[in-house]
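Asker: my questions concern the predicted model and sequence given below.
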Amino acid sequence: MKVLQLNTVSGISSTGRIATDIAQMLESQGNDSKIIYGIGNSPEHLQKYGYKIGSKFSVHLHSGISQFFDGEGYGSQKATRQAIAFAKEYNPDIIHMHNVHGCFLNIKIWFDYLKTVKKPIVWTMHDCWSFT
């Protein structure tokens, strides 16, 4: 089984550690997992699980859009297309989303893509961002 995870970070902070813990657990059971993330760097021993999208500049640009134009979640078009291309190539059995906020992902483009995916999608809500 192949599980694609999506999170702001990989291998660091609370949700980043949760994502890599899941990836390691899946691997120990003979499965595969990759984590698309956009901020920071994953620790060296966990980098095999991560696929980083965007750049430091794109995160700062998205942050500026968020602050000045109330556009949280609507920057990072190029990074999101990069994530979608990776998801299509990886061809997971399940998509597991964690945090989708944090100025690394365009939620409209991402959710438009998810509408076309005929696979189970899990969204673990670690906070209230999605509905506040």
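Answerer: The structure has been received and is ready for your questions. Bear in mind that the values here come from a model prediction, so they are computed numbers and not experimental data.

Asker: can we go C-alpha only for contacts and neighbour counts from here?
Answerer: Noted.

Asker: name the SS class of Ile35, please.
Answerer: strand (DSSP: H, G, I helix; E, B strand; the rest coil).

Asker: from what I see, it and Tyr51 are in contact.
Answerer: Yes: if you go by C-alpha atoms under 8 Å, Ile35 and Tyr51 touch, sitting 5.9 Å apart.

Asker: higher neighbour count, those two?
Answerer: Higher neighbour count among Ile35 and Tyr51: Ile35, with 29 against 18, using other C-alpha atoms under 10 Å.

Asker: take the one below as the second:
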Amino acid sequence: MDKKRLLIVDDQVGIRILLLEVFATEGYETFQAANGRTALEIVRSHRPDLVLLDMKIPGMDGLEILKQIKEHDRSIKVIMMTAYGELDMIKEATDLGALMHFTKPFDIDEMRLAVNMQMGEGSSSRFATGS
């Protein structure tokens, strides 16, 4: 069976390295991007199953990246990461199709569980879709 693909998008290299190590250990094929342009190139060329997406990224913000990911392929799952209590942005991200969000500093085990749960679900998602 093909490995599930995970894309980590964060401008902080320490967070990318931490998440890459954790999820490579979980057996995922992991990709990383420090900015929106790279993230979207990876989405187009590798079609990740799930994207861990930081809300605050220089250049193109997380909401814009999320919009473009969903325009490219609605089935790609997205979990937002945020360092601030950006409740309005979190609501907008949810409206745009993000499944959930983690506030930094997040609990790495909670993140791992959430990702494993999303990756294990295949097409039968626990989250309602549609209007």
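Answerer: Thanks, I have the structure now. Here the structure is a predicted model, which is why all the values come from computation and not from measurement.

Asker: wait, what's in contact with the residue most central in space within the second structure?
Answerer: The residue lying closest to the centre of the second structure (C-alpha atoms, centre = their mean) is Leu52, at 2.1 Å. Contacts for Leu52 of the second structure (C-alpha atoms under 8 Å, 6 or more residues apart in numbering) come out as 6-9, 78-81.

Asker: wait, is it part of a helix?
Answerer: No: Leu52 of the second structure: not assigned to a helix; according to three-state DSSP it is strand.

Asker: what's it aligned with over in the first structure?
Answerer: Counting by TM-score structural alignment, Leu52 of the second structure lines up with His96 in the first structure.

Asker: any idea how far that match lies from His60 of the first structure?
Answerer: Look at His96 of the first structure and His60 of the first structure: by C-alpha to C-alpha, to the nearest Å, they are 26 Å apart.

Asker: number of residues surrounding the alignment partner in the first structure of Thr25 of the second structure?
Answerer: Counting by TM-score structural alignment, Thr25 of the second structure lines up with Ser28 in the first structure. The tally of other residues near Ser28 of the first structure (other C-alpha under 10 Å) stands at 10.

Asker: residue contacts, Leu4 of the first structure?
Answerer: 33-36, 87, 90, 92-96.
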